[in-house]
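**Student:** Just a sequence and a predicted model for now, questions to come.
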Amino acid sequence: MQTNYTQIKQLLLLILLLPSTITFACGGGYYDEYDFFYNLFNQQNISAKDYYPFLRTDDRAFYQEEEKNPYAFTSGNLTLWKQLLPQWSYNEIQTALQTTDHESFRKQWTNKNSPLEKKIKEYMLFARKCSNIFAYRNTQSWDYKEMIANTKIDIAPLLEEANTALSSETNKQLKIRYYYQIIRILHYDKQNQAAIDFFNHHIKDNFSPNEIYYYILDHIAGCYYNIKDYEKAAYLFLQVFTHSLDKKTTAYTSYVFCTYRGAEGKAYFNGTKDQVSYLTLKGIRNFTDELGVLNELYNLAPNDEKMELLFMRAINNLERKVWPKASGMNTTALPSMNESNAQTTQVLKAFALKSYENPRIKHKQFWLLSLSYLHFLSGDQNHAIQTLKQINKVSYSEQKELLSKVYTVFSWKEIDTTKEQFLATNFGEDIGHYKVYQTNWQHLVLDQVAHVYYQNGKLAKAFLIHNDIKKISALSSHTLIDKLLTFAQKPNKNQLEQYLLERCKGGETSSQVTDYLQQVKGLYYLQAADVVNAHKHLKTKDFDPIIIPAKIFSNNTTECFSCDENEIMVDSVYLASPFAFIKPSFSLHELPTYLLKLDSISKGTVVWKKKLAHYLIANYYFNVSNTGYYRGYLFEKEHFSNHHFFRYYGSNDKMADELIQNSMGYNLKGIKNHEKTYHQLAQTAYLHYRKVLENSNDKELNARCLYMMAKCELNTFYNETYKGWGFYDGSNTTENKAFDELINHYSNTKFYQMIIKECSFFRNYSAL
């Protein structure tokens, strides 16, 4: 039983696309390889456009292009048609070839009635008929094999029509096109040997090879594959890869399948060209020894354009290692030059230099441009700049300008106003908006600019290059916010500084930014339970009003962050008359005032007021801790999701303020991932609950306080001990002092009877 060649090509395509499929299957979502490294050196700097599909990519780019547009690679065919139809535009020719609409096809021939045009129209109609008859072969289906086997086409009328047209056809290009249709018909009808014989008798020695000749040869190679002459098939696919403009991608795919059968076509090699093409295919497939293949090519045919392709792939492989996008708080420098990367850079630089100096190699500008870039990567700025000045090829002008800007920025050890004007001129307002869709070189330059600022202690600018100012509230870094305040208050900002100010929400003025930063600084003090200093910064009206409910001084026994506060914050002590000064809802700047008043009452002589003041203060601190219901208020966050408030999976990570104070990391990109989520506020709450117990004879109140103290102890456990995943049922701890006290001394209270029913955690603990 014959193996269907087209089916094998489709299977190979499926196999080659598996990496992308796996990426989506594991929940990774959209994948773009350029999310992980900077591609600074344009791969399309190579001379031969027909090799663009083989440039280094993880996306299987030429498959994607063919899926989007079946006519993506048709320039060779179009060029031949243009020779027959010189008065037609390429767009008209392409429409006539591609349109599936009969009326659109008919309109292309309006007032085009020369004898040759009539014959061309007749041929195109025949070709369209063949394509429609065999359209089922393009169906993507798991039942493709059965579909091919069970679909029977009567090819006799098609062959008769082709032969009738050929009998009177004198135009050599139209003749070979009819021959192409005959070969295609025989191949698809599984008459493989008949197709081979027809080719040898009518085509092989009777036509000078052109694009259609290699279209035919692609089918003949498929026929040899189907009759299991894999070595001959491999050789012919290699010829198609070498000479065709349009069929390189399919020939590559097919050749790879031949190698799976142990065939490489070497038995038929005849001269240097075959060896060069073989080495090129080997280099494309073998990522581990591209440099070895390059040296073989250099010794064999140094001026062959395919050497540029493999060299470009080698440079792109290097870029993937030396330009990581994840610099930020890592210690990796840009470019990232470990011993291996440095060695590869030197090897490539030596290869580019000898290629440039080789008199047999004609395209000097490519090797000169590559040499300049490799000088830059190796840290030789002077040679990089001097070499770049020698580039005069028009098509390289954009790449030259880009590299010139990058070289300039990477030469800076500090950034003064002149350099900031350079940045403002070249980036405009985008300098303050780190846009995802900016080009790679702009992202890279911003990373380096942020590094230089950071290295020189200009923290505000280093931060604003990559971060929105709204990211500051959870960082708890007085060092950084003080620098931002100084920057916001600076008079006579230059253009770049004005752009950076746009980092602020809505593009507020400097005074508004100052107000906001003062508010955040007040939040920092609240996070540290420093109410006095918080009051100093929050005593004026809020920049961004945060409305706080009075229930922040209540407490809950039901744990439910997504529930409405009225459902679970049921304790009502805060409504007692001594605390009438607390409004039902109030703004952030009023909060320190209330806390100071409560603190004053807690230090008074009236015991019952004293204990209740401690109780409200304790409730507040637990509620704003990272396990409390109102935990988002001091961080300008929603309080629902745990991942905003815990660091289970990066427990050894340093916090932002420590990193900044010690100038750790390359720049401040990613600093938001080092938020300080734990401020020991529940421990502060615990101390105030203990004060309630010291001043209270109310057993129900005391029982409730002990339950809240147990929650405080659990908060400490979560943050300082437990670093696991997901739900915690208490099985990892056998000691909770507050629970023990509640069990031993308050088991006769109504609260105890209620909580042992409501709280399974407490119920499990009491049974230990």
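**Tutor:** Now that the structure is in, tell me what you want to look at. Residues are numbered from 1 along each chain as shown.
**Student:** When you work out contacts or count neighbours from here on, use the C-alpha atoms and nothing else.
**Tutor:** OK.
**Student:** In the chain, where's the longest helix?
**Tutor:** Under DSSP state H, the helix in the chain containing the largest number of residues is helix 699-720.
**Student:** Other residues contacting the helix or strand following that one?
**Tutor:** Past helix 699-720, further along toward the C-terminus, the next helix or strand under DSSP states H and E is helix 737-745. Residues external to helix 737-745 that are found in contact with it (Cα atoms under 8 Å, 6 or more residues apart in numbering): 703, 706-707, 709-710, 713, 752, 762, 766.
**Student:** Just flag the most distant two among the residues you listed.
**Tutor:** Across the contacts of helix 737-745, the longest distance by Cα to Cα is 18.2 Å; it joins 713 and 752.
**Student:** count of residues packed around residue 427?
**Tutor:** Residue 427: 16 surrounding residues under other Cα atoms under 10 Å.
**Student:** Over to residue 698?
**Tutor:** Residues contacting residue 698 under the criterion other Cα under 10 Å number 11.
**Student:** okay, pairing it with this:
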Amino acid sequence: MMLKSTKSWQIVCASLLLLAASYGIVRACAGGEWDETYTSNYTPEVFVADTTQTPFFYTWLFYYQIGFDTQHNERFNTTNVADWNRYLKGSIDSSSLDYLLNRANDASIDRFAAFFDGKALPDSLTLKVKGLSRSNPQHKEFVRYLGYAKKCEQYAVFYYNDYYWEVKRILPSKETLGKLEKQLRTGFEKSADQFLKERYWFQLVRYYFFYDSERCIAEFENYRSKLTPSTMYYRTMAYAAGAYYATGKFGIANYYYSLIYDGSSLLKTVAHASFHPQDESDWKQTLDLCKSKEERITLWQLLGIRYADEVRSMKEIYKLSPRSPKLDLLLTRYVNKQETAIPYSTNSDSAKAAIAQAIRWCQQVANDGKTSNPFLWSVSAGYLSFLTGDYPKSAQYYQKAAKSAPNSPLAQSQLRLLSLLTSIKLLPTITPASEQALLADLQWLYALSEESVNPRFRYYTAQGWVKTELSKKYTEQGDIVKAECFTTSSAFYASNDNVERLKAFFQNPKANAFEKFCMEMSEKKLADLWEYQAIRAAYSDSLGKAIALMEHVGQTSTLLGNPFVGRKNDCHDCDHAALQKVKYTKMAFLKRLNEAEAAIVGKDAFNNAFVVANAFYNMSHYGNARAFYECSVLGSAHYAPYAIPDEFVDMLTSNQTAAKYYRMALKAATSNEQKAKCLFMLAKCERNEWYNGIFYSDKKNEYRYDPNQVDFIQWSSFKALKAYSSTKFYKEVLNECGYFRKAVRG
């Protein structure tokens, strides 16, 4: 891979210098609940125990788990308190130090400085700081230094808006800062205390980073050899590295960033974000600056992470030290990238060749057994083989991995999970023997939960994949009942024979352990099947049969509106909000509907037929009783007919049965008012059937809009209704229904 130097990258690097200077960066989009845990089978935490490496696991976020690193102003708060607490030997308690270092403003610090000149502290400050003593010279030096440090915050600390990445900022002028540079210089040169001297040195280098890059570099280089690397040392080096970068000395800048990355856990993300070789030339310069093999290894790891070229970096590190633990992070990144990339089989030939070559190298390393983490390499070689479709080789590597598996629940779970995936792929067909062989692992997989396993363990994707794969295999071998248990399909329920076969499966008194497991896995349970059949019977106007089937369901849900009332305009929300003297469950609705239907032949034929017609209308998607058909099989919350599964849309949107009973009511009507009502409701049925044929018959129409599309025709019942213009109902309809007004005018 050749490194590139582009204008866009130069702009990015200019902003990344701010990271080394402890600037803030954009805070939006940090983290989130939906992460790689839900899209991967390979858990990097299994293999890399060093938690300082965690942010660099492969992720679509900027950093794993945290998103953007936004801690630039607060990163060292806790460390500073702990360092000063040790230096002051606990003479000032930690909460007081936290206030002084992290929360007190300039004016408050000036009050504490005045305290050492003999002035009294106000009560508000004595309550916040305990233990400060005029007789302790360390306390006096601490407060003096703190006064200068607070003034440095004018240019060193900046808070970004949560939603904007601002690159430009206005620094205070040197004149505004007054004697600050001189005060820092004096403190550095006169301090005999090493602890204080380091901190004055840090402040001086940081000052020059903002105001004089060359002096920043000189100040750092003049004193660095006198210090042992520490947090303060690496913080200071970060500013020097930024100054080198600003002056175009990329080789040494990136070398320093690698030292910071390796030496300071708190600055790892800062160093990583700032590290950016421009091309192969300055990359070679950086490598030439290394004083040890370990420094070169660190550089290669950082390059692999920064440029997402893990394989190149792994090869170079492996040449230097096959047992380097810095290989581990890069390998986990590469594996996670491969599992989330486009499927291997769909790559171009050149891409396949490159991937195959990289995987062969990983497999060879696993075979050689020279690394410090053979479990990682064997598992990774096995999973990479799985991803490229070489399932026998995948199984061989997992067997090899088992011999070096750590005795930890997370490692054991990872190997068990990936081995299960391969075992399923290796099955040519699923036999009773293979079902029993798989059972324990399947039961384990689907018993996993956030409470029962490490929360970082990635098993969600496997749970879905295993169901899909088993369902596919069962379908291919003709066992559609078990296939349905693992992955449900609306098409399965289009056949009542299928439903009966599934019912028989659920009711088998001699079911074995695997069959019982299938029943547990099924989204649909026996009661769901009875309910679905009862609903279908109701739509076919077989009410007695529907009631008998619904008896098996047990308690049924309650409808939200009165299904026996008719409306001029469809408004199920209005009906749901209306006062209801009687609340109907699905079973109660069926029984009442059956009674009304049986009474149509009696003396009150019109009212009973009209009520039955209303019920069938409201049972449809257009009415107020959609809840009647909502169930596990048919689904729920269908916002439009487009959302209804294809297999059920005709049944749930049809108004033909309702129209049949409205015509019965019309025939039995004894007044013009009654006839007008029947004709209007018939017109609504005609309208809905027209919608079904014109719009809802093609789901592509959901995303089409034609302003010239006809949405109204002269339905025959509207034409017939015109003959009843003298009725009260006619006038009400004319007032409420725009379509009817068009019909009258037309």
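**Tutor:** Perfect, I can see it now. These numbers were taken from a predicted model, which means no experiment stands behind them.
**Student:** Next, the TM-score between them, please.
**Tutor:** Comparing the chains after superposition, counting by TM-score structural alignment, normalised by the length of the second structure, produces a TM-score of 0.71; 673 aligned residues with a Cα RMSD of 5.6 Å.
**Student:** follow-up on the earlier one: so what touches the longest helix of the first structure?
**Tutor:** By Cα under 8 Å, 6+ apart, the list of residues contacting helix 699-720 of the first structure from outside reads 615, 622, 626-627, 646, 678, 680, 682-683, 685-686, 689-690, 692-693, 696, 736-739, 741-742, 746, 749-752.
**Student:** Restricted to buried residues, select those residues in ChimeraX.
**Tutor:** The command below creates a ChimeraX selection of those among the contacts of helix 699-720 of the first structure that count as buried (16 or more other Cα atoms under 10 Å):
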select :615,622,626,627,646,678,680,682,683,685,686,689,690,692,693,696,736,738,739,742,746,749,751,752
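**Student:** The longest helix of the first structure vs the second structure, average offset?
**Tutor:** In the superposition with the second structure, the aligned residues lie an average of 2.8 Å away from helix 699-720 of the first structure, counting by mean Cα distance after the TM-score superposition for the first structure.
**Student:** Compute the inter-axis angle for that helix and helix 737-745.
**Tutor:** Angular relation of helix 699-720 of the first structure and helix 737-745 on a 0 to 180 degree scale: 150 degrees, by axes from the mean of the first three to the mean of the last three Cα atoms, to 10 degrees.
**Student:** quick one: helix 699-720 of the first structure to chain centroid distance?
**Tutor:** Taking Cα atoms, centre = their mean, to the nearest Å, one finds helix 699-720 of the first structure lying 44 Å from the centre of the chain it belongs to.
**Student:** coming back round to it: now, the contacts of helix 699-720 of the first structure that are in helices?
**Tutor:** Checking the contacts of helix 699-720 of the first structure against DSSP H, those in helices are 615, 622, 682-683, 685-686, 689-690, 692-693, 737-739, 741-742, 750-752.
**Student:** what about residue 735 of the first structure, how many residues close to it?
**Tutor:** Burial measure for residue 735 of the first structure: 12 neighbouring residues, criterion other Cα under 10 Å.
**Student:** quick one: contacts for the residue mapped onto it from the second structure?
**Tutor:** Structural correspondence for residue 735 of the first structure with respect to the second structure (TM-score structural alignment): residue 713. Under the criterion of Cα under 8 Å, 6+ apart, the contact partners of residue 713 of the second structure comprise residue 743.
**Student:** now swap in residue 383 of the first structure and tell me
**Tutor:** 372, 375-376.
**Student:** ok, those in the second structure, which still hold?
**Tutor:** Contacts retained in the second structure from these (both residues aligned by TM-score structural alignment, their matches' Cα atoms under 8 Å), given in the numbering of the listed structure: residue 372.
**Student:** which one of the contacts of residue 383 of the first structure has the most neighbours?
**Tutor:** Scoring these on neighbours with other Cα under 10 Å, the highest-scoring entry is residue 372 at 27 neighbours.
**Student:** Any buried residues in the host helix or strand of that one, and which?
**Tutor:** Using DSSP H and E, residue 372 of the first structure sits in helix 364-377. Neighbour counts over helix 364-377 of the first structure (16+ other Cα under 10 Å) mark 364-377 as buried.
**Student:** And the strands in the stretch 501-650 of the first structure?
**Tutor:** Along the stretch 501-650 of the first structure, the segments classed as strands by DSSP state E, counting those that start in this stretch run 547-549, 585-587.
**Student:** nearest to residue 292 of the first structure, of the ones you listed?
**Tutor:** strand 547-549 (67.3 Å).
**Student:** what packs against that closest one?
**Tutor:** strand 585-587 (3 or more Cα pairs under 8 Å, 6 or more residues apart in numbering; DSSP states H and E).
**Student:** Which of the buried residues of helix 364-377 of the first structure sits closest to residue 47 of the first structure?
**Tutor:** Using Cα to Cα, the shortest approach to residue 47 of the first structure within the buried residues of helix 364-377 of the first structure belongs to residue 366, at 8.0 Å.
**Student:** Mind telling me what the closest one corresponds to in the second structure?
**Tutor:** Aligned by TM-score structural alignment, residue 366 of the first structure pairs with residue 376 of the second structure.
**Student:** what residues are up against the alignment partner in the second structure of residue 557 of the first structure?
**Tutor:** When the structures are aligned by TM-score structural alignment, the residue of the second structure matched to residue 557 of the first structure is residue 568. Each residue near residue 568 of the second structure by Cα under 8 Å, 6+ apart is listed here: 680-681, 733, 736-737.
**Student:** Just the buried residues out of those, in ChimeraX syntax.
**Tutor:** Remark: buried members of these, expressed as a ChimeraX selection using 16+ other Cα under 10 Å:
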select :680,681,733
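**Student:** May I see the contacts of residue 568 of the second structure arranged in a markdown table, with distance to residue 580 of the second structure as well?
**Tutor:** Output for the contacts of residue 568 of the second structure, formatted as a markdown table (distance: Cα to Cα, whole Å):
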| residue | distance to residue 580 of the second structure |
| --- | --- |
| 680 | 24 |
| 681 | 22 |
| 733 | 24 |
| 736 | 24 |
| 737 | 25 |
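**Student:** Distance from stretch 129-141 of the first structure to the middle of the chain?
**Tutor:** Centroid displacement of stretch 129-141 of the first structure relative to its chain, using Cα atoms, centre = their mean, is 37 Å.
**Student:** follow-up on the earlier one: tell me the buried residues within the contacts of helix 737-745 of the first structure.
**Tutor:** Neighbour counting by 16+ other Cα under 10 Å classes 703, 706-707, 709-710, 713, 752, 762 among the contacts of helix 737-745 of the first structure as buried.
**Student:** aligned partner of residue 751 of the first structure in the second structure?
**Tutor:** When the second structure is aligned by TM-score structural alignment, residue 751 of the first structure is paired with residue 729.
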